[in-house]
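> below are the sequence and a predicted model; questions follow.
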Amino acid sequence: MSAGFTEDGMRRALGLDLPAAPVQPEVEPAPAKTIPAPKKAAAPAKAPSPVPKKRSGPVLRVTMRVTKVFDGDESLFVHDSKDLSRFNAEQEAKKALAKAGFKYFELESIVSVD
């Protein structure tokens, strides 16, 4: 399957084998005068924009009733998940509950929020 190409020919065709530049003796440049750079005024800090960030795509909102102790005071826990799977969204919410220190939960709803 020889097409008559050599490795060196292929390298030259692909531009990988650049010809060696002729070696020139190093000439020491004459010292140049240094000019101080102009001082720039500090730019004023921009205030954060009040525009809320937009979500890209649908979101599942998982709502749960949670407590830290059995039969304790219940509170409502809401978790937004970008996952489209209801099961995965519930698992993410459970992980977030455990991280927040809640031990007991009851799933109230999982709804799609656009």
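That came through fine.

> every contact and neighbour count from this point should use C-alpha atoms.
OK.

> nearest residue to Phe101 in space, please, no chain neighbours.
Careful, residue 101 is Gly and not Phe. Lys68 (6.8 Å; CA to CA, 6 or more residues apart in numbering).

> can you report how many residues lie near the one you found?
Applying other CA atoms under 10 Å, we find 17 residues neighbouring Lys68.

> try it against this one:
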Amino acid sequence: MSTGFTEDEMRRALGLDTPTPPAAPASKPEPQLPEADAEPAKVAARAPVKRRGPVLRVTMNVSKEYDGEVTQFIHDSKSLSRFDAEQEAKKALAKARFKYYELASIVKVD
């Protein structure tokens, strides 16, 4: 039974992601003449962007060789599904050339 909603539409409906505001219509600014004794405009440093909505953190114990050195691999996923988050982590493991894994935990992080 498909309702035709995408994951992004469901997130917006649940209030987990805020939609981006529509772009304001472009208007021509009045040209300003530079002043000789004016200081150059300072560019404000932006603060790092916080994640919006829940994040699932997948923790796995991985190794490149069978009975080899085991390391811990952590992957953060924006997906609401634990299954999808685990699949994303497996794809990331394959890109990092890890072959063997054991799922340690999947935890919701705010």
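That came through fine. Owing to the predicted nature of the structure, the values given are computational and were not obtained by experimental measurement.

> what sits against whatever residue of the second structure lines up with the residue nearest to Gly101 of the first structure?
If you follow Lys68 of the first structure across to the second structure using TM-score structural alignment, you land on Lys64. Shown in contact with Lys64 of the second structure (CA atoms under 8 Å, 6 or more residues apart in numbering): Arg97, Phe98, Lys99, Tyr100.

> can you select the buried ones from those in ChimeraX?
Buried subset of the contacts of Lys64 of the second structure, written as a ChimeraX selection, criterion 16 or more other CA atoms under 10 Å:
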select :98,100
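
> including secondary structure and distance to Lys42 of the second structure, could the contacts of Lys64 of the second structure go into TSV?
Shown next, in TSV, are those (DSSP: H, G, I helix; E, B strand; the rest coil; distance: CA to CA, whole Å):
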residue	secondary structure	distance to Lys42 of the second structure
Arg97	coil	45
Phe98	coil	46
Lys99	coil	50
Tyr100	strand	51
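
> which one in the second structure is aligned with Phe105 of the first structure?
Counting by TM-score structural alignment, Phe105 of the first structure corresponds to Tyr101 in the second structure.

> would you say Ala92 of the second structure is within a helix?
Yes: judged by DSSP: H, G, I helix; E, B strand; the rest coil, Ala92 of the second structure forms part of a helix.

> how close does it get to Leu103 of the second structure?
Computed as CA to CA, to the nearest Å, the Ala92 of the second structure to Leu103 of the second structure distance reads 14 Å.

> the second structure: which residue goes with Phe77 of the first structure?
That one, Phe77 of the first structure, aligns with Phe73 by TM-score structural alignment.

> so that match sits against Met60, correct?
Yes: in this structure, Phe73 of the second structure is within contact of Met60 by CA atoms under 8 Å, at 5.1 Å.
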